[in-house]
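*Asks:* What follows is a predicted structure for the sequence shown.
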Amino acid sequence: MLQSYCNGQSDLTMQERTFGSAVVQAVTDRIRDSCIYSDDRLFIRRLAIVQSDDGEMSTTYRPGYNGGIWQIDEAKFISTRSCGSSAIYQECGLILSKFNITWSSVQWTDLLKPLYSGLAASLYLKLQGADPAPGDVAGQASLWKTYFQPSQDVATYTTKVQKAESETDGSCDYKPIDIVFIIDESGSVGSTNFRKILNFLAEVVDNLNIGPSAVQVGLVKFNSAATRVFYLTTHSDKTSLKSAILNTVYRSGGTSIGAGIQHADRYIFPVKYGGREDATKIAILVTDGASFSASFTNQTANDAKANHIRIFAVGIGNIRISELNSAASDPDCTHVSVLTNFNQIDDIIYEIKKSACRASNPVGPEAEVGGEVGDGDGSTIEISTEDGNNKTITTEVDCGVLNVYSSFATPHPSPAFYDKTDTAIAGSPSIFVVHVTDKRPLFVTFVRLNPDPSCPNASYTGDVSNDPPKDTVFANNDWNTISNPCTKGGAKFHSHPTDPAKFITCDDSQKMYITQCSSGKLYSNGSCIHAHMITVGKSSTPVGSPVDALSTHLILCRVSGILQECQSKDLAEDFYAKLCDGTNPPIKNPCTSCAIADSHLVHPYPLDDNKYITCDGEDSHLITQCPIGERFSVAKQSCISSSDSEEEEEEEEEEEDGSEGNGNSNDGIDGNPCTEAARAQNKYYFPYTPDRTKFIQCNEWGDRFIMPCPSGEIWFDEISSCAADALGEASSGGTSGNPCTDNAGKLVAHSNPAKYIQCDNGGVAHIMSCPGGLRFYPSKSYCDW
């Protein structure tokens, strides 16, 4: 359902008694990005989990206690107000400059605001000398017990942290990331410490989802010169990747950090060497000392950053901190880690993983973006605003709901902290304009907040443009017949005056955009809702119309501005006539000329789930009663048991699809075409030579299934699809033909109503897909509802 849209900044970190993981993450991001406690090694984030379950513990905001999410006792808080202390003097200054908060004047009651509670925890820990904090969970558990909960066992800390982090450990699973390790093999490192570096890299890899569509890893080593160990695409699975890392040979030599960065930038990350245009690019530099030329390091690092590569620097031992700071991305405090010896190297594995996963993907001032986002996961882009133009951001999602957050103030916009937000649902894009006033980068996060079992991983496509928004539906005549309802300060959403499956969205400049609800849904009171509800006992189940979107208009109508069950008297005389072009005459009958032309001969009966309508010519139709205990299923186009759910129908269809037999049966053909070589070329469909009305479908494991073509169609290998048997070839024994032979330059129907065949001028067939929720109408020669 559509959510309320919000313009203007929202900051839950500064509102009293707010809670939740999004709020806590926003607080820790703001503290780290402001370099107030950047070297906390995730301790501040973990402390909120252990102290109050991110504020969701019932005792968090108990009467008489004002410690907030981080549960900072009053005595601890009072100790942090001594900003004259050298331990926190600089931090108090940063709090004033970044947040306009004079910390010495803050009261304990202010800690009811999450940002204040997080700042108090940070300052208190710095007063105790916990800077940097221990990187390992056991060390942090000991610190927590000593300064926060002396009566508790350290196991409480480790158990709660490990449980929480294991539940969110898939944050990288659906994000394309290209990571290149740049490691020091100079003489000062030595073979023993070089082996520790390799073990460190292997542990980092062990915590990532490795694969062609997820995380790819490349490796460069350097001494006085740089050497490629392997490309990003060399190893596509975790086992071979770890083996290659651990078997890397140590050579010794001088130290040229710049040579390592330059080699990764020029010869590993580019697309022609295996990098991906849509991937977040991360370089992790590991070195033990200073190079022979700090200026060369700075130059090559700047070149890499200009190519949208984010650099993390890990320094061990006697390093030159200024050189690491110049090499790493900004801010230095979150991109540079300094360890005193190689034995500490595993302290930062989890932090680097999380930082890499949450790093934004830089794009230009105009760009096309996209990807896959699982429930609760987020993907962030960083948009350049150097051109000074306002940005129009359009986002479409193929299923479920996608929330879009933008901000200039934080590199991690979220529900808890953002400048502007919008929502995209399947069939209803998000469109909003961001006004650019300076050249700060604009960060946009795409995140799915509400789990949707039917849509575990949504794919989205986005467009960043300098152009004003465009209409999101196909060419239509709405603009000539609909007056603009958008007014300054008025409502953002309006009903479409003639089509209940569309609605009007207004932008900040009072322009209107017409949007279509997804298939099987109609617009009502700010939401796209399911077109019909089946009630069984006390439970109601939403039922869309995946086969015949046209029929959804039969089920509900608008009465006094509210969608409800249609009565014949409530329908306008031309209601059905407007459902598609060519309807003649305009009668209250689903068997319209265009419906019959497109083989839409069976429809649900509007007022009774136990009946259905069968078309018997344009002016005639039959109303049939299902047997007792059965109802009509739009998806199955037949009567089924009233107790069957939509999910059971889909499972039955899947079982029926494979019922003809697989490659292990005696099916009258020799050999299995579903070879590994064929699958490597994405070829999963083959002709079934004994019978032109069938074809072979392969699965990803090499099994074959004999599948039937729809009635009246035969297999055409040229288009890898079934199509109309116009010449009666199946019965006459003719050979497969090309449906575009006599249809050059035309659009031809595909067996799948959501697709069509586009014939180019040379008679070559191209299979095309209609946008989500639409189907192809041969009588119109375009996709529509």
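*Replies:* Noted; the coordinates are in hand. Numbering: from 1, shown residues only.
*Asks:* Could you use CA atoms for every contact and neighbour count after this?
*Replies:* Noted.
*Asks:* quick one, helices of the stretch 51-200 of the chain?
*Replies:* 74-80, 89-99, 114-127, 137-147, 154-167, 190-206 (DSSP state H, counting those that start in this stretch).
*Asks:* Tell me which of those helices sits most buried.
*Replies:* Highest mean neighbour count of those: helix 114-127, a mean of 25 (counted as mean count of other C-alpha atoms under 10 Å).
*Asks:* helices or strands up against it?
*Replies:* In terms of contacts (3 or more C-alpha pairs under 8 Å, 6 or more residues apart in numbering; DSSP states H and E), helix 114-127 is packed against helix 21-33, helix 43-52, helix 74-80.
*Asks:* let's bring in a second model and compare:
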Amino acid sequence: MVFTSILVSGVLLASATLAIDLTLSPGARGGDVVAAVVDRIRSKCIFPNDRLFLRRLAYVETRDGEDSRTYRAGYHGGIWQVDSLKLMVSQTCMSRTIRECNLIQSEFGINWPRVRWAELRKPLYSGLAAAMFILTKMANQIPGDMAGQAQFWRYNFNSFGNIATFVNRAETLRDNVCTDNVIDLAFILDGSGSILPGDFTRTLVFVRNVISGLDISPSTARVAAVEYGDTVAVNFKFNQYSSKQSLLTAVSKINKRHGGTNTAAALGNVTSIIFNQLNGARPDAKHIAILLTDGVSKNVTQTIHAANDLRSKGVTVFAIGVGNVNQAELMGVASNPSCTRMFLLDNFREIDSLMYELRKSSCEAPNILGGNGVGTGGSGNSITREINNGTDKTTVVIPPDQQTGNNGDTDKVFKAEVECGSLQIYSSYDTPNPGPAFHQNKNQATDGSPAILHFTATQKGRPLYITVVGTRLDSTDKVASCVSSKYTLSIVDKSSLQVKQTTDVICRTAGIEKPCTVTDIRNSNLGNYICPVQSTPYISPTNPCTPEAVANDDLVHPHPTDVTKFIFCDVSGKMYITQCPVGEVYNASTGSCNHGTVEVTNGVSLGSDVTNPCTSANLALGNLYFPHPAYHTQFIQCDLFGKAWVMKCPPGQSWHQDLLTCSSKSQDVGRQTSVNPASLCQASGEMYTHPSDSTKFVHCTGRHRGVVQMCPASLVFSQAKRACDWP
């Protein structure tokens, strides 16, 4: 369904939307999709320490799927370009990868040895295939440095690749290392007697390199450090140094201590002294602690207890162990998912290989909403952020105990308010970084209209992750009183939300006000207040993936109520509701998403003397274009709200309904104007030039079955390349 919001007393009670999962959408592409795939794989501990290689590999191979050859006919390797032989290698599931095969089955419900190559057109499958193939090739761990990864790629993944090409393309991803730079970062450095002076110097060089990549200032990143052996020394606090150079100088002056490894005492000092507002810790900043140690602590039980106390204050803890360490202890210290926040190194010479990944992971770690919070007994139930440069993005996590009240009921809600801006809010219990490509729920908030998110009772015991993208209003969008733009995220009691009977109700679809329908009210949280007796839950579409449909290779179907979505069937009969790219709608006649518009420009509203063809039935099928009954040089185009617009063909051209385009008479003389897939298609995946329009092609979906698809703007179909290309 098209997203509908209902505004009551300034509170946006968003109706629950179906989950969006572009990672399972065949042919999906883009940075958001790749990031979602990598997050899902890493967070399930399938390939947790990939050192950013999986992310880089997608961009090097296909520019995140944006390369026109990514989904070429006859090749199913997908975004990561995994050929059929590599897939077979990845499916052995013997010794080295049996654990990962079991995780894929338990976490995603995918029987990996039975996956077909054609399924790699789904980004998650392509990413999993790349990860599993890499794991079979790894003698040890994957290199952390760019040059080492380029060589690994050249000799294990793409024998025809160029090492310089890998480095040059991967380097372009560095610009997006830290999109959220309001960070309080504390280093906890083991200086016990077992660490050699040269290794401690390498540790300090590593700390300096991490700091060098951060934006250091009082309003962005702040850094603190402690060093410990038998005792603990606080080297500097968050409010001592506000420039990068002064910090780098302070790090160089840290002296090594000796004695035992009193990790519990060091963690306790960081909890009580470092992450304290009196010493510069900020309640609205992201709180990160990085522990570097080479051995087993004096008391493992006390160490894990101290780490629990630190995490309860909303601090994300990373643990780096070098040499002969207690892996179970480090897992108990690191924040969840611990498999992505605990790193093991053979020696201190490898420590610099973590620099880029750790810096990126620190920037992407979520703010923890709820708990004790930093400061002197203050609450962590809210954070406020400024939108300084047009947009601001942050992710928060709400622990399970913060989603319920004292009686165990879900009597709390998440509230997002914004001043002089707007918010897009993505939430999920299944991924630590929900976004446009993968989320369970999407809400929005605008100036004066907060968003309210109700916790799901059936998800008790699981943390909720929420990504918020704030956009600042342009000066033309609001009066000059908007000097600054900011938003507040908080956890509040349901009882604080009151719905008054005298309040007006306003419904909006895609930001445009419209009359409220009964369905709008019932599908919103207002149904509990206004029509509790008749209120019915949202009913998912009937599954069209019947055994007959799958047997006939009929795998793509229109969504019954939302033209911006379609339903994709897998071979087991499961259905996946798939979102079209932004600005596109599903067209059943072509079997693909095409550009559709909410508002049609350069058109004239259809007169009352002509029957409006933009019925709900046609919209559901994606039928948006119709011939004008009186003029062959004009056609009727529907917008997504059922309004009809009269459009003119270019001079000298007329409308052809069978081609869904305007064309000149000379193009049609002696040429076939309709397509019969039965005469062309002999097997699934074949592609042929359209017989009368070079900007289109026939994509076969099975024997004697196919759909007509359009090339991107300015491109024509090349039969030789079996892809759209420049003319």
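*Replies:* Done, it's in. Predicted model only: the values in this text are computed from it and were never measured.
*Asks:* Show me what residue 148 of structure 2 aligns to in structure 1.
*Replies:* Using TM-score structural alignment, the equivalent of residue 148 of structure 2 in structure 1 is residue 139.
*Asks:* who's in contact with the residue lying closest to residue 397 of structure 1 once chain neighbours are set aside?
*Replies:* Nearest residue to residue 397 of structure 1, sequence neighbours excluded (C-alpha to C-alpha, 6 or more residues apart in numbering): residue 460, at 4.3 Å. Residue 460 of structure 1 is in contact with 370-373, 395-398, counting by C-alpha atoms under 8 Å, 6 or more residues apart in numbering.
*Asks:* okay, now residue 478 of structure 1: neighbour count?
*Replies:* Burial of residue 478 of structure 1, expressed as a neighbour count using other C-alpha atoms under 10 Å, amounts to 12.
*Asks:* Over to residue 193 of structure 2?
*Replies:* 15.
*Asks:* Looking for the alignment partner of it in structure 1.
*Replies:* Per TM-score structural alignment, residue 193 of structure 2 is aligned with residue 187.
*Asks:* Quick check, its match in contact with residue 254.
*Replies:* Yes. Counting by C-alpha atoms under 8 Å, residue 187 of structure 1 does reach residue 254; the two are 6.4 Å apart.
*Asks:* Name the residues contacting each of those two.
*Replies:* The contact lists of residue 187 of structure 1 and residue 254 share residue 223, where a contact means C-alpha under 8 Å, 6+ apart.
*Asks:* Residue 291 of structure 1 looks like it's in a strand, true?
*Replies:* No. With DSSP: H, G, I helix; E, B strand; the rest coil as the criterion, residue 291 of structure 1 is coil rather than part of a strand.
*Asks:* That one corresponds to which position in structure 2?
*Replies:* Residue pairing (TM-score structural alignment): residue 291 of structure 1 is matched to residue 297 of structure 2.
*Asks:* and what of residue 29 of structure 1?
*Replies:* So, by TM-score structural alignment, residue 29 of structure 1 is matched to residue 39.
*Asks:* Now do the same contact list for its match.
*Replies:* With C-alpha under 8 Å, 6+ apart, residue 39 of structure 2 has these contacts: 431-433.
*Asks:* Ok, residue 296 of structure 2 next?
*Replies:* 261, 325-326, 329.
*Asks:* Tell me who's in contact with the residue nearest to the spatial centre of structure 1.
*Replies:* Against the mean C-alpha coordinate of structure 1, by C-alpha atoms, centre = their mean, the closest residue is residue 373 at 2.3 Å. Each residue near residue 373 of structure 1 by C-alpha under 8 Å, 6+ apart is listed here: 174-175, 379, 446-448, 457-460.
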